[in-house]
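In: The following block contains a protein sequence and its predicted model.
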Amino acid sequence: MKTTKKPIATETNQLEKTIGRIMRWGVTLAIIIMVIGLLAFLLHGGLGYPNNYYVHSFKELFSGLAEQKPYSIMMLGIFILILTPVLRVVASIYSFYREHDWLYVVITALVLLILIASFILGIYFRR
């Protein structure tokens, strides 16, 4: 008995729909978390940190989340919002790989490397 492979076009369409759902869910989740942070801000009457304070590490972010500080909650929403298109780039690499479109695999991988480098440089050169 032979197994039939799905045509590449059908598989690509399914992957594009999945990527679309990931993008929608990522943005929706980020919005929900930001609204929760806004409500916490309105209920607490402040951000939970002194003025002009910024979270500088994941440790501080998670510590603030454990203490339910509104600023940390909103930062988590922003973090998820930033990671959503990065996940889209990763999914695109997989999609191009499945299509055997090596030029776009390389180009998209370079885009991912640039994104990762910008995150790393942002960590090392923050003020």
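Out: Great, that's in hand.

In: can we go C-alpha only for contacts and neighbour counts from here?
Out: Noted.

In: thought residue 37 was touching residue 71?
Out: Yes. Applying Cα atoms under 8 Å as the test, residue 37 and residue 71 come out as touching, 6.8 Å apart.

In: What strand or helix carries residue 116?
Out: helix 102-124 (DSSP states H and E).

In: by contact count, what packs against that helix?
Out: Judged by 3 or more Cα pairs under 8 Å, 6 or more residues apart in numbering; DSSP states H and E, helix 102-124 is in contact with helix 70-98.

In: Please compare the first structure with the one that follows:
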Amino acid sequence: MKNEEMTKEELLKIERNIGKILRAGVFVSSAVIIVGILMFVLTGHSGYATGEWPVRFDAILSGLVGFKALAWLMTGLFLLILTPVLRVVASIFSFAREGDKLYVAITTLVLVILLVAMIIGHGGA
């Protein structure tokens, strides 16, 4: 009975940590998007020529350093997309701590599917 209560307590702690990850991800991505919107409103342009989009990570990174509004917006969107992926990673570690090999395997498969989809989606851009 005592071990069961401890397990429930640990599960609650894990759920809280996952919730913190989701909240932090949404907060950080929202802040970056807001910075990008403010830069766009204040300067009146995206920082790029018409029809030009930074799609590679190095181009986005250089756009961030160069304070280009569109690069900031794209980074915020990337962080927002990355947030649930981080939740999946946190779940893998949580299940591993619990010793639940089946859920570690299933969640790892979900992570692989997400990563493959992101790579395929980026390649199509």
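Out: Perfect, thanks for sending it. All values reported here derive from a predicted model rather than from experimental measurement.

In: Distance of the residue sitting nearest the centre point of the second structure relative to residue 124 of the second structure?
Out: Using Cα atoms, centre = their mean, the residue of the second structure that lies closest to the mean C-alpha position is residue 82, 1.7 Å off. Using Cα to Cα, to the nearest Å, we find residue 82 of the second structure at a distance of 18 Å from residue 124 of the second structure.

In: which residues touch residue 27 of the first structure?
Out: Contacts of residue 27 of the first structure were listed using Cα atoms under 8 Å, 6 or more residues apart in numbering, and they are 80, 81, 84.

In: ugh, wrong one, I meant residue 105 of the first structure
Out: Each residue near residue 105 of the first structure by Cα under 8 Å, 6+ apart is listed here: 93, 94, 96, 97.

In: The aligned partner of residue 17 of the first structure in the second structure is in what secondary structure piece?
Out: Under the alignment defined by TM-score structural alignment, residue 17 of the first structure corresponds to residue 16 in the second structure. Assigned by DSSP H and E, residue 16 of the second structure belongs to helix 2-43.

In: What angle do helix 2-43 and the helix or strand just after that helix make with each other?
Out: The helix or strand immediately downstream of helix 2-43 of the second structure is helix 57-65, counting by DSSP H and E. With axes from the mean of the first three to the mean of the last three Cα atoms, to 10 degrees defining the directions, helix 57-65 of the second structure sits at 70 degrees from helix 2-43.

In: what packs against helix 57-65 of the second structure?
Out: helix 69-98.

In: Give me the neighbour count for residue 9 of the second structure.
Out: By the criterion of other Cα atoms under 10 Å, residue 9 of the second structure has 12 neighbours.

In: How about residue 29 of the second structure?
Out: 24.

In: What of the one 4 residues further on?
Out: Other residues near residue 33 of the second structure come to 23 when the count uses other Cα under 10 Å.

In: With residue 88 of the first structure instead?
Out: So residue 88 of the first structure, with other Cα under 10 Å, has 18 neighbours.

In: what's near enough to touch residue 49 of the first structure?
Out: By Cα under 8 Å, 6+ apart, the neighbours of residue 49 of the first structure are 69, 71.

In: what's near enough to touch the closest residue to residue 108 of the second structure other than its chain neighbours?
Out: Counting by Cα to Cα, 6 or more residues apart in numbering, residue 108 of the second structure lies nearest to residue 92, which is 6.6 Å off, once chain neighbours are set aside. Residue 92 of the second structure makes contact with 103, 104, 107, 108 under the criterion Cα under 8 Å, 6+ apart.
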